[in-house]
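*Asks:* pasting a predicted model and its sequence here:
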Amino acid sequence: MTDRSRPRGADMPPEEFRRHAHAAVDWMADYLANVGELPVLSPVRPGETAAKLPPSAPRHGEAVEDILRDFRDVIVPGVTHWNHPSFFAYFAITGSGPGIIGEMLTAALNTNAMLWRTGPAQTELEERTLDWLRQLMGLPDGLHGTIHDTASISTLIALAAAREAAGLGVREEGLSGRDLPRLRVYASREVHSSIDKAGVTLGIGMQGTRKIDTDGEFRMDPAALEAAIEQDRAAGIRPLAVVATTGTTSTSSIDPVRRIAEVCRRLDVWLHVDAAYGGSAALVPEMRHVLDGAELADSLVVNPHKWMFVPVDCSVLYTRRPDVVRRAFSVVPEYLLTPEGESVTNLMDYGPALGKRFRALKLWMVLRYFGAEGMAERIREHCRLARELARWIGAEPGWEVMAPVPLSLVVFRHRPHGMSDERVDALNERIMAAVNATGRAYLSHTRVNGRVVLRFAIGNLGTTEEHVRDAWKLLREAASAEAASS
């Protein structure tokens, strides 16, 4: 249905907005209440959603009722529901009620706090909220925090600051056409791919990231790190930064950050801590050890959208050296000069983006709604459920846990007696596919020591022990079906 009654050049009238927004909020409330009844992994085939959409935009405006109907009938069936309590793939997340309300208000305000002047409350709320979070995580005074979209960007900014701190003149002279030493970033073999991407973006290249060996619990070996840095320096390679991880993607291993920090201090190398996932656990007082030594880092990233119930996207970068970050990125043309000068924080100075969304609002609302104890209680329960699942797996013949469980991720596989590793790999891939095809749970996989393993990440607010038990039952049923068919 086409709506030709609208005045030309006008926005949606307030009363019409009110009516349709109420309808949308009603849908959202029903969705959050019933998302567990939907298939967690969308069953659509590639191209199926696009085939239901017109090949070009409408010439005339359409009625909101029609748009919302197509949202329900065309878009939602093609959605993989990350807000599902049985979403156990990658790192499970939650778009919580207070966070969603914050996101709605952010869209209504539609602010851009590139400068303090263009977003005074936005700038100061970001500073204050990130100081709250710093305290909740047990980090020391003096850290400067900024919010970005993802850990990939936060890490990119940190490594660009490390490059600036190296005094190579890259800001002014660039990299090309110059006689510069080869640059190196160090991380464990379990490091996230965002480190490689940052190296590609910053001109360090994929080969510029040197992967350091790990111990039996998949943690970086500080002695191997120190030897690698010394070896590279002797070969004329310039070390830029070390990336230590607390909560790796494949195994949730926690690098010995304090010992790594001692190496970085002795050898004068920037230390960045990737706590995108694991840093949230520090909100639980008895789990503060996950960030032991992080107070010595030059920079640290944690993602509230991973395990703090904040809707995607919200990544926090802390640094002890904001002056270096600002030196790496601040570019102030005449049209962005303001009377406040350097007496205020201008968020545009601390990363490549000029525009700054009001992401702090949803984080602020989530922290206020749940409070410190509420956040800790929920994260603590997710870790308990993970340990319980690991216990069930360890007690089941033919199944094995493949890595320690320090947080809320369980890494495991089915391994029937006498089966070759290659056949075990293929078997676990089939088991995962069978479970995911049910629509009742969604798991992902990785490789540990070269072998395929299944990842079961617990982190959604709605996840209960019943959801975990149901997924474990599906896994055993899929394994039994495989055995029966062989």
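*Replies:* Great, that's in hand. Every value quoted in this text rests on a predicted model; they were computed, and no experiment measured them.
*Asks:* from here on, just use CA atoms for contacts and neighbour counts.
*Replies:* Fine.
*Asks:* and V185, that's in a helix?
*Replies:* No: the assignment for V185, made by DSSP: H, G, I helix; E, B strand; the rest coil, is strand rather than a helix.
*Asks:* where exactly do the strands run in the stretch 151-300 of the chain?
*Replies:* Counting by DSSP state E, counting those that start in this stretch, the stretch 151-300 of the chain has strands at residues 183-188, 209-212, 238-245, 270-274, 299-302.
*Asks:* mind listing what's buried in the helix ranked longest in the chain?
*Replies:* In the chain, taking DSSP state H as the definition, the longest helix is helix 360-395. Buried positions in helix 360-395, judged by neighbour count with 16 or more other Cα atoms under 10 Å: 360-367, 370, 372, 375-376, 378-390, 393.
*Asks:* the helix or strand containing S480 to helix 360-395, inter-axis angle?
*Replies:* Taking DSSP states H and E as the definition, S480 sits inside helix 465-485. Calculated by axes from the mean of the first three to the mean of the last three Cα atoms, to 10 degrees, helix 465-485 forms an angle of 50 degrees with helix 360-395.
*Asks:* and the contacts of helix 465-485?
*Replies:* P85, S86, L385, L389, H414, L427, I431, M432, A434, V435, R440, A441 (Cα atoms under 8 Å, 6 or more residues apart in numbering).
*Asks:* second structure follows, compare the two:
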Amino acid sequence: MTPEQFRTYGRQVVDRIADYLATVERHPVRSTVAPGEVRAALPAHPPERGESFDAVLADLDRVILPGITHWQHPSFFGYFPANASGPAILGDLLSSGLGVQGMLWATSPACTELETLVVDWLADLLDLPPRFRTDADGAGGGVIQDSASSAAVVAVLAARQRAGEGRHRLYVSSQTHSSLEKAARITGVGVDNVRVVDVDPETLAMDPARLDESIAEDVAAGFVPTMVCATVGTTSTTAVDPVRRIGEICRRHGVWLHVDAAYAGVAAVCPELRWLNDGVAEHADSYVTNPHKWLLTNFDCSVLWLADRAPMVDALSILPEYLRNTATSSGEVVDYRDWQIPLGRRFRALKLWSVIRWYGAEGLRAHVRRGVELAGHVAGRVADDTRFALWPWHPFGLVCFRPLWPGMSTTDSNAATMTLLERLNDSGALFASHTKVEGHVLLRLAIGSPATRHEHVESAWRRIVAEYDSMRAEPR
């Protein structure tokens, strides 16, 4: 493809993306294709001769778009949002066009130095502690990972490196993201050495007293307590673990504290929500949050900060001859290859930099506040309706609730709720998901798309009520 051909088709692609974002509401939120339908609509073998890009775009319309579940739809409430804003898309396009492989400072100094700048900017916006800054003479620093799952693997490796040899133990709660269990498998700690700590049944937050007891029991049994994961905004219900109290226990026992704020952490751009950082400055050894969820930056962009990067670098640094260079040998530069699992890395900082510059702190705060406000509206509607029971914790953009099915057992009620969910999602008018708390299936509405407005959440609520009433009216 010549530069002129690229220019021609590039304009068409940008126009298509702009048209898609402008008209995404016209699509059913969830794809209606059957399993195997997309593959069956395309040739089984690759073309012998190259095709025009017009043919690619035609198949995009004919085959691909019908098979898309539209995460940017204003009525997509199924999972935490995956914002794809204009400046982020353009930043990602620039990254792809430049084609930088930023494994070393020497392979593109701007790729590394822009990343150190932008993660420091984000730390400032979230009011995170200065020890997380990537200063040349400091111990800590931040890095953009592809996801919080990869960040968890890096954090576990760093914690294990600091803890030394022994039978390592990780501590999570029943509400901790599954990525921590996967990290235990990947790092060799083993799932059997992941200890699940009890939670408060009312808040679903980790019980610090039980954590303290668990660590003491393991020390007595010869284990090496290695890491505790405290979550700020769990995936299921956005429960918040008491980071300060957990951190005090970790400090007393010499255990690494990893704070997983993948979803909710970015809410701290709003001063009124910075209570969620309580204890982080004093106690967190590592902290992760995902701009690619609620901060208008398209996937993938997850930021991991460490108070002391040395254990991570010690665990991950391998320097074959072909990577040796003067800048690395000087010790004056950051080489992000030592901060992640793969060697290669994309220029992800461009899209986060573009987002922060375009929206500014004011615009980012407005976006988060709108999500919180809309979630509060839905929660109010649920609380005022005797046909539904609201899970009371909803400080962010997630609302959890369940329909009440009088006369039904818990098992039958759960089955009815799942049927209601499928009927709602099959309608194409909205997309929701579910979780389970205390044996009851709850519906989850996660609000946070920049396209979502009051009329969308109100329409979703009316659809839920109407579908519920329809099911109640059907003969059993």
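*Replies:* That came through fine. Just so it is clear, the structure is predicted and the values come from calculations on it, not from any experiment.
*Asks:* related to what we said a few turns ago, the helix holding S480 of structure 1: how far from the chain's middle?
*Replies:* Relative to its chain's centre, helix 465-485 of structure 1 lies at 28 Å (Cα atoms, centre = their mean, to the nearest Å).
*Asks:* next one: stretch 434-447 of structure 2
*Replies:* So, by Cα atoms, centre = their mean, the centroid of stretch 434-447 of structure 2 is 18 Å from its chain's centroid.
*Asks:* structure 1: matching residues for that one?
*Replies:* Under the alignment (TM-score structural alignment), stretch 434-447 of structure 2 falls on residues 445-458 in structure 1.
*Asks:* next, the buried residues of the matching stretch.
*Replies:* H445, T446, V448, V452, V453, L454, R455, F456, A457, I458.
*Asks:* nearest residue to the first one in space, please, no chain neighbours.
*Replies:* By that I understand H445 of structure 1. Among residues not flanking H445 of structure 1 along the chain, L454 sits closest, at 4.4 Å (Cα to Cα, 6 or more residues apart in numbering).
*Asks:* how far away is that neighbour from V35 of structure 1?
*Replies:* 24 Å (Cα to Cα, to the nearest Å).
*Asks:* now Y318 of structure 1
*Replies:* 34 Å.
*Asks:* who has more neighbours out of those two?
*Replies:* Y318 (26 against 19; other Cα atoms under 10 Å).
*Asks:* which residue packs closest to the aligned residue in structure 2 for that one, ignoring adjacent ones?
*Replies:* Superposed on structure 2 with TM-score structural alignment, Y318 of structure 1 falls opposite W305. Excluding the flanking residues, the one nearest W305 of structure 2 by Cα to Cα, 6+ apart is G142, at 4.1 Å.
*Asks:* give the buried residues for the helix holding S480 of structure 1.
*Replies:* Within helix 465-485 of structure 1, the residues scored as buried using 16+ other Cα under 10 Å are H467, V468, A471, W472, L474, L475, R476, A478, A479.
*Asks:* tell me where the stretch 151-300 of structure 1 has helices.
*Replies:* 151-165, 170-173, 193-201, 222-234, 257-267 (DSSP state H, counting those that start in this stretch).
*Asks:* hey, which of those helices is tucked in deepest?
*Replies:* Of all these, helix 151-165 carries the top mean neighbour count, a mean of 24, counting by mean count of other Cα atoms under 10 Å.
*Asks:* check the fit of it onto structure 2 and give the mean distance.
*Replies:* Compared with structure 2 after fitting, helix 151-165 of structure 1 deviates on average by 0.5 Å (mean Cα distance after the TM-score superposition for structure 1).
*Asks:* equivalent range in structure 2 for that helix?
*Replies:* The aligned range for helix 151-165 of structure 1 is 148-162, by TM-score structural alignment.
*Asks:* which residues are in contact with the matching stretch?
*Replies:* 145, 168, 179-180, 183-184, 186-187, 226-227, 256, 258, 260, 262, 286, 288-290, 302-304, 311-315, 339-341.
*Asks:* buried members of these into PyMOL, please.
*Replies:* To isolate the buried members of these in PyMOL, using 16+ other Cα under 10 Å:
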select buried, resi 145+168+179+180+183+184+226+227+256+258+260+262+286+288+289+290+302+303+304+311+312+313+315+339+340
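*Asks:* ok so, going back, I'd like to know which of the buried residues of stretch 445-458 of structure 1 are part of strands.
*Replies:* Applying DSSP state E to these, the entries found in strands are H445, T446, V448, V452, V453, L454, R455, F456, A457.
*Asks:* could I get these as JSON lines with distance to R189 of structure 1?
*Replies:* Output for those, formatted as JSON lines (distance: Cα to Cα, whole Å):
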{"residue": "H445", "distance to R189 of structure 1": "17"}
{"residue": "T446", "distance to R189 of structure 1": "13"}
{"residue": "V448", "distance to R189 of structure 1": "11"}
{"residue": "V452", "distance to R189 of structure 1": "16"}
{"residue": "V453", "distance to R189 of structure 1": "16"}
{"residue": "L454", "distance to R189 of structure 1": "18"}
{"residue": "R455", "distance to R189 of structure 1": "18"}
{"residue": "F456", "distance to R189 of structure 1": "21"}
{"residue": "A457", "distance to R189 of structure 1": "20"}
